[in-house]
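Asker: what would the 3D arrangement of this be:
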Amino acid sequence: MRNIKMTIEYDGSRYLGWQRLGDSDKTIQGKIEKVLSQLLGTEIEIVGSGRTDAGTHARAQIANFKTDNTLGLKAMQEVLIKNLPQDIIVKKLEEVPERFHSRYHTSGKQYSYYVWNQSIPSAFERNYSFHYSEKLDIEKMRKAAKKLTGRHDFLGFSALRKTKKSTVRALEKITIEQEEDLLHFTFIGEGFLHKMVRILIGTLLEIGTGTLEMDAIDDIFQSGKRQDAGMAVPAQGLFLDEVYYD
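Answerer: All right, here's what the predicted structure looks like:
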């Protein structure tokens, strides 16, 4: 049995997210599985490193699937590129050990988020950034980002309700870079809760405008209450950049 690892790039603008849905064919997983199943002559199920929400993009989503088919990887990739929509690209295929699991074996991920910080929207950036016109104190936001790094219970910065599963995560690094009107946020951590990055961004933006004080971060960690954190910014500015494995 072959175990094949995929590196996938996609523009999530037209899709309802990564995960296959029974009542819709507008998911990344569903599109890829359909082409693979037709190509390999049997029902193929792929496992992704994690879900991305509707509208979220990926530069390097990782998935894997198993097959007995002996078709070469180059030929397989060519068929996938030819038959998938142009906004879903399988960048790489490689055979990996049978025990490799794209979700269970992750050691970390990197996400990017983009904010168009100008009074006038951008026609070109609208699908790949969040238009936020308020004036921001970038240095204050950078100081707040440092308070967010480290190992914390991020329940209050997620869309999860209380759960028996641990909501403690290690957030290794947050950077904020500015290139004219475009802000680029980068997050590197061992794992992320549902909507965690989007809520962290919303919280940092509200600190940057003075709507929230810096001390609010400690309060949110302590309370674990979603309503104490900032808004959840829209999905179109979010990119899954990289998935790490030991």
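Asker: hey, let's count contacts and neighbours off CA atoms from now on
Answerer: Will do.
Asker: around N117, count how many other residues there are.
Answerer: Using other Cα atoms under 10 Å, N117 has 21 neighbouring residues.
Asker: now it: how far from Y132?
Answerer: Separation of N117 from Y132 (Cα to Cα, to the nearest Å) stands at 5 Å.
Asker: same question for S107.
Answerer: Distance of S107 to Y132, given as Cα to Cα: 33 Å.
Asker: neighbour-wise, which of the two wins?
Answerer: For S107 and Y132, the more surrounded residue by other Cα under 10 Å is Y132, and the numbers stand at 16 against 13.
Asker: run this one through as well so I can compare:
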Amino acid sequence: MRNIALQLMYVGTAYHGWQVQKTVTTVAETLEKALSTVVCHPVKCTGAGRTDAGVHAETYVANFHTTSSIPCERLPLAVNTRLPDDIVVVRAAEVPDSFNAIGSCLKKEYTYRIYNSRIRNAFFVDRAWFYPKPLDEKVMQAAASQFVGTHDFAAVQSVGTEVQSTVRTIHYFDITRAGDLITCRVCANGFLYNMVRALVGTCVYAAEGKLSPDDIPRLLESRNRTAAGPTVPPGGLYMTRLWYPEDTLGQVVPFR
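Answerer: Purely as a prediction, here's the structure:
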């Protein structure tokens, strides 16, 4: 039995997230069906994270076990011919049996994009959050910097998946602007349910003057979700980088 890791990308607009669900179409279900026709047996994929409905991935990693002897270099093309255009397998690699796409992941980066202009842009529909009020990215960065480090992030977690601990470590949270596009990049050792979208919403609140960046340490200490900013829409969120041990996939990390 071989353990195969896949690097893929997808546009999440048409899907109800990664995770297989009973009544709606998901990325994992679509990928598993395509893989099954290629390797000629049922396939169960383990993904790097549970992206929500409408969220995208510029880089995503999944692994599955197979008895097929198809060479890894042939798998992407074979699978892609059976996938819709909005899901693409970029490459495949045989990995140790102990490799698990989520359990072996060291840290992740998500990117959130805001189209900040008085007039919306049709090409960013479901690809960036259209926000017509002026936003000061410097104030947003001042707020974002307060989240860096190891903290209890219960205040920016939506009700959802149960977790043993709400403590996470954010390695960086950088907010930049290029014209009308504001890019928010955040990297952590793990994320809580809707955490990135709530982090961005809180930075937007700061830019609107609804809270001060200096309020954020007290906000985190309160563990009160209602004290933080809103959960921003999913269409602007992308998984963009994943880090794994270098010896696991036989090449340098991160995936990007």
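Asker: pull the contacting residues for S212 of the second structure.
Answerer: 143, 206 (Cα atoms under 8 Å, 6 or more residues apart in numbering).
Asker: kindly recompute the last result at 10 Å.
Answerer: By Cα atoms under 10 Å, 6 or more residues apart in numbering, S212 of the second structure lies in contact with 139-140, 142-143, 202-203, 205-206.
Asker: likewise for E98 of the first structure?
Answerer: E98 of the first structure makes contact with 1-4, 65-66, according to Cα under 10 Å, 6+ apart.
Asker: next: V204 of the second structure.
Answerer: 131, 135-137, 139-141, 143-144, 198, 210-211, 229-230, 232.
Asker: can you pick the most crowded of these?
Answerer: A143 (28 neighbours).
Asker: nearest residue to that one in space, please, no chain neighbours.
Answerer: In space, and not counting its chain neighbours, A143 of the second structure is closest to P213: 4.2 Å by Cα to Cα, 6 or more residues apart in numbering.
Asker: now do the SS call for the spatially closest residue to Y244 of the second structure that is not a sequence neighbour.
Answerer: Residue nearest to Y244 of the second structure in three dimensions, not counting chain neighbours: C105, with 5.0 Å by Cα to Cα, 6+ apart. State at C105 of the second structure, reduced to three classes by DSSP: H, G, I helix; E, B strand; the rest coil: coil.
Asker: I'd say C105 of the second structure and T46 touch.
Answerer: No - the pair C105 of the second structure / T46 is not scored as a contact, 11.9 Å apart, by Cα atoms under 10 Å.
Asker: which neighbours do those two share?
Answerer: Overlap of the contact sets of C105 of the second structure and T46 (by Cα under 10 Å, 6+ apart) consists of V61.
Asker: in the second structure, what residues pair with stretch 188-204 of the first structure?
Answerer: On the second structure, the counterpart of stretch 188-204 of the first structure by TM-score structural alignment is residues 187-203.
Asker: can you pull the contacts of G235 of the second structure?
Answerer: 11-13, 52-56, 112-114, 124-130.
Asker: which among those residues end up buried?
Answerer: 11-13, 52-56, 112-114, 124, 126-130 (16 or more other Cα atoms under 10 Å).
Asker: all the helices of the first structure, residue numbers only.
Answerer: Ranges of helices in the first structure, per DSSP state H, are 28-40, 73-83, 138-148, 196-209, 216-223.
Asker: and the ones you listed: which comes nearest K173 of the first structure?
Answerer: Nearest to K173 of the first structure, of all those, is helix 138-148, at 8.0 Å by Cα to Cα.
Asker: hmm, who's touching that closest one?
Answerer: The contact list for helix 138-148 of the first structure, computed with Cα under 10 Å, 6+ apart, reads 154, 170-178, 183, 185, 187, 200-201, 203-210, 213-218, 221.
Asker: got a quick PyMOL command for the buried subset of those residues?
Answerer: The PyMOL command for the buried members of the contacts of helix 138-148 of the first structure (criterion: 16+ other Cα under 10 Å) is given here:
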select buried, resi 154+170+171+172+174+176+183+185+187+200+201+203+204+205+206+207+208+209+214+216+217+221
